[in-house]
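> One predicted model, sequence on top.
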Amino acid sequence: MFKLPPISLYIHIPWCLKKCGYCDFTSYVDKNTLPEKQYIKHLLKDFEKDLSLINNRKIGTIFIGGGTPSLLKYESIQDLIQGIKKRTFISNNIEISMEANPSTLESERFIYYKMSGINRFSLGIQTFQSSFLKKIERTYSSKEAHKAIKIIKKINSNINLDLMYGLPGQSIKDGLLDLNYAINYDPSHISWYQLTIEPNTRFYQKKPKLPDENIVLSILKKGKKLLKESGYKQYEISSYSKPNYQCKHNLNYWNFGDYIGIGCGAHGKITQKNGNIIRTIKNKNMNDFLSGKYIHSEHKISIKDRTFEYFMNLFRLYQPVIKNHFRERTNINEKYIQKKIEKAIKKGYLIETFNSWNTTDLGKNFLNSLLKIFLY
């Protein structure tokens, strides 16, 4: 039986101190005073317009990302969260996450962020080694990265450390050193993912020399073992957590839940009562956004795309894909995809039970090949 899924809220803060060479997110380099009050006012108006689409569902999680949200004054974050709460229902014990850059971390400001309602911080460390920070064009030093974690741990226990591996010139020893540094700080969550070169980035125009594939695979294999031995459970391809500290917001994405996306360039996915699912993309142009032109595009997801997007998310998780869940989240009968499922099973990517589909180790290792079956 079809029912509306849980819904989250993503808020995009598009300013950065510098645009990193690998970054393909909508962001602007901060050269002058940020129009914070004006932007917050328009974020809330953008939010109001999307509320008409969600059928009175409670917001389950909030994630403030970027860009660099920690460039904003705490008063701006406070006004934003209070404004959200005034306009809609939110769940009790809601997870409210905020991304932060080590070079913007000031203890007093972060204490006020927490008082405003932020209860989970995600620090974009990427690497603790200054030589690699320079290679990927980050704006802080190794010393600042270590200092930032020490500050935030005094303020909040629920923190995520973002780390990358497969950096230009990185050895196996270098990759594992970063993980060891992170584990020694005992964060509740570690996001550990491979550097990939995306179109529309400076690294795509001028590609840096990345490590050999065998080095990357060795870092991954040894790193996963190290994380497991250190008490971190892998619940998604790039996500490792202590018990009960999985990121609820990201879990909603990966379980094909709904989310409102507000702010410059933000994306949203919203299911309607009739079972249709719409995608929203907000205006990337800051001047247009601040003049009230929030929507860039809005379209209904086709049945074919709905199927692919569902599996693109669910196959990332280390859990069975429940057939009933597929029906509930897509409003599609699994008979529609039976031939594709059979093809994936024949190739050794999936195992089917009466109630579920499970990715094999081969399926996880060749995830793109598995997904291609559902794309075409």
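Ah, there it is. Numbers count the residues shown, from 1 in each chain.

> Could you use CA atoms for every contact and neighbour count after this?
Fine.

> for the stretch 101-250 of the chain, what spans make up the helices?
With DSSP state H, counting those that start in this stretch applied, the stretch 101-250 of the chain shows helices at 107-115, 130-135, 142-155, 172-184, 202-205, 213-229, 248-254, listed in chain order.

> Which positions in the shortest one come out as buried?
Meaning helix 202-205. Neighbour counts using 16 or more other Cα atoms under 10 Å place R202, F203 of helix 202-205 among the buried residues.

> Kindly report the same for the second one.
Buried residues in helix 130-135, defined by neighbour count with 16+ other Cα under 10 Å: F132, L133.

> Also the first one?
For helix 107-115, the buried set under the neighbour-count rule, 16+ other Cα under 10 Å, comprises R109, F110, I111, Y112, Y113, K114.

> Redo the helices of the stretch 101-250 of the chain as JSON lines? Include distance to T353.
Output for these, formatted as JSON lines (distance: least, Cα to Cα, whole Å):
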{"stretch": "helix 107-115", "distance to T353": "45"}
{"stretch": "helix 130-135", "distance to T353": "45"}
{"stretch": "helix 142-155", "distance to T353": "44"}
{"stretch": "helix 172-184", "distance to T353": "36"}
{"stretch": "helix 202-205", "distance to T353": "42"}
{"stretch": "helix 213-229", "distance to T353": "28"}
{"stretch": "helix 248-254", "distance to T353": "21"}
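
> Now do stretch 128-145: distance to the chain's middle.
Distance of stretch 128-145 from the chain centroid (Cα atoms, centre = their mean, to the nearest Å) equals 22 Å.

> ignore the last one, stretch 207-221
Per Cα atoms, centre = their mean, the centroid offset for stretch 207-221 relative to its chain is 23 Å.

> ok, and here's another one to check against it:
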Amino acid sequence: MILPPLSLYIHIPWCVQKCPYCDFNSHGVDRLKGATDTPHEAGLPEQDYIKALMQDLDADLAGVQDRKLTSIFFGGGTPSLFSPEAIEQILQGVEQRIPFTDDIEITLEANPGTVEQARFEGYRNAGVNRLSIGIQSFDPAQLKRLGRIHGRDDAIRAAESARNAGFSRFNLDLMHGLPNQTEAEALADMQQAIDLQPDHLSWYQLTLEPNTAFYQAPPPLPDDDTLWEIQQAGQQLIATAGYHQYEVSAYAKTGSEARHNLNYWQFGDYLAIGAGAHGKISWPTAGGGLEIVRTSKQRHPKQYLNAVDYISQRTALEPAELPVEFLMNALRLKEGVDESLYPQRTGQPLSSLSPELKKLQEMGLMELGTGRLKTTDEGFIYLNAVLETFLSSE
């Protein structure tokens, strides 16, 4: 049995403040002060957290199974609140435990309000070779509504500083469908992002998630017709600028697709350390199959820092769950995946999908006979309907 590629996700759970739309496991810095007895840098217990990360990783090392890491992703929260020295210490600790591939991709999420060029240079020297910069919008009024701590000039300066610091690969993260946003305003945001010449763009619609301030007090969002017009016009603008859509919300110059995210969508394996981090590991079984196990770690930073067992939940997926688990990832890719990946990554024969695939082909939502598991263009638009077909068959 050939195991999937292996990645590592590292969660840094702190932000300067919680944004009203955010449902990620993030915690304002001020809430953490006093959580430990050690000195903090900018209110953060860097050394305590690094120690916990390494202990967490040590407990997960059996899942490596003689593989090298192909990618590392620092997500949050706001990882750029951690000093370059702390990021370097983490990467050194990881490499002492797990070997890296020669071309490993190491991404760090950064917010424009927490970085300057010297800090970017420090991250580059620490081993980070790709950045994902959380812009969200260049419109000052929208940034204020979204609770962002940066302004338009900060966002532009962050992208320019990333390039000046030697990052040839960086993503700009944008949202559309913002409160009262017009098509012209959304396109102006995208054009400004394109002008900064990143090699990768993430562009996704604002949604109101439970347990967020926006969900409790919804802002006035554009109607469905306006949202559709924004998406159609925005995708045309992005394509004209030379970016291809390879995933539902991701666009890249040729060869600049995010390898870490591709591993997720291709149902690869990933260790995950840090407060609230979620991982997935495949384990060979005695019968030649696979057991796929998902884990989640202690969610609150204080609990995580004081943990004896970092895992809060461990779930082995049932065979009946695997079709949807695989497809809800793979079909997010515009070109889908080679159909041989399904038996490799799930241990199940492709024939187990046949009834549903044939039904979806008849509905014009899936392409068959191409050697790939891939939706039609219409199926890509109505991806939730495609997945519902498999959910209803469980």
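Looks like it came in fine. Not measured: the values here are computed from a predicted model.

> Would you pull the TM-score for this pair?
In this superposition the chains share a TM-score of 0.97, using TM-score structural alignment, normalised by the length of the first structure; 375 aligned residues with a Cα RMSD of 1.1 Å.

> Show me which of the buried residues of helix 107-115 of the first structure is closest to M164 of the first structure.
F110 (24.4 Å; Cα to Cα).

> what residue of the second structure matches up with the closest one?
When the second structure is aligned by TM-score structural alignment, F110 of the first structure is paired with F120.

> Check K86 of the first structure too.
Here K86 of the first structure is matched to Q96 in the second structure, going by TM-score structural alignment.

> Quick one: name whatever helix or strand follows the helix or strand harbouring its match.
Assigned by DSSP states H and E, Q96 of the second structure belongs to helix 84-97. For helix 84-97 of the second structure, the following helix or strand on the C-terminal side (DSSP H and E) is strand 100-110.

> ok, the alignment partner in the second structure of G257 of the first structure - how many residues close by?
Matched by TM-score structural alignment, G257 of the first structure corresponds to G268 in the second structure. G268 of the second structure has 22 neighbours, counted by other Cα atoms under 10 Å.

> and if you look at K248 of the first structure?
19.

> That one maps to what in the second structure?
K248 of the first structure maps onto R259 in the second structure, by TM-score structural alignment.

> roughly how far apart are its match and L53 of the second structure?
23 Å (Cα to Cα, to the nearest Å).

> likewise P99 of the second structure?
The gap separating P99 of the second structure from L53 of the second structure is 17 Å, by Cα to Cα.

> neighbour count winner among these two?
Set side by side, P99 of the second structure and L53 show more neighbours around L53, with 25 against 14, by other Cα under 10 Å.

> residue contacts, the more buried one?
L53 of the second structure is in contact with I273, G274, counting by Cα atoms under 8 Å, 6 or more residues apart in numbering.

> Give the aligned equivalent of it in the first structure.
Per TM-score structural alignment, L53 of the second structure is aligned with L43.

> superposed on the second structure, where does the helix or strand where that match lies end up, distance-wise?
Secondary structure from DSSP H and E places L43 of the first structure in helix 36-51. Its aligned residues in the second structure lie a mean 0.7 Å from helix 36-51 of the first structure after superposition (mean Cα distance after the TM-score superposition for the first structure).

> Quick check: next helix or strand after that helix?
Assignment by DSSP H and E places the next element after helix 36-51 of the first structure at strand 59-66.

> what's that following strand packed up against?
strand 7-13, strand 90-100, helix 248-254 (3 or more Cα pairs under 8 Å, 6 or more residues apart in numbering; DSSP states H and E).

> looking at the ones you listed, which is buried most?
strand 7-13 (a mean of 24; mean count of other Cα atoms under 10 Å).

> contacting residues around the residue nearest to D338 of the second structure when sequence neighbours are not counted?
Take D338 of the second structure and drop its neighbours on the chain: the residue closest to it by Cα to Cα, 6 or more residues apart in numbering is R372, 4.4 Å away. Counting by Cα under 8 Å, 6+ apart, R372 of the second structure makes contact with G336, V337, D338, E339.

> mind listing what the first one touches?
For G336 of the second structure, the contacting residues are A330, R372, L373, K374, T375, taking Cα under 8 Å, 6+ apart as the criterion.

> ok, so of these, who is nearest W228 of the second structure?
T375 (19.8 Å).

> Restricted to strands, list the contacts of G336 of the second structure.
R372, L373, K374, T375 (DSSP state E).

> Which residue in the first structure aligns with the first one?
Mapped onto the first structure by TM-score structural alignment, R372 of the second structure lines up with S356.

> gap between that match and N32 of the first structure?
Counting by Cα to Cα, the gap from S356 of the first structure to N32 of the first structure is 53 Å.

> What about N276 of the first structure, how many residues nearby?
N276 of the first structure, neighbours per other Cα under 10 Å, totals 15.

> which residue lines up with it in the second structure?
Per TM-score structural alignment, N276 of the first structure is aligned with E291.

> tell me which element its match is part of?
strand 290-297.

> what packs against that strand?
Contacting strand 290-297 of the second structure under the criterion 3+ Cα pairs under 8 Å, 6+ apart are the following elements: strand 278-284, strand 311-316, helix 341-346.

> 10 Å - rerun?
Here strand 290-297 of the second structure touches strand 269-273, strand 278-284, strand 311-316, helix 341-346, going by 3 or more Cα pairs under 10 Å, 6 or more residues apart in numbering; DSSP states H and E.
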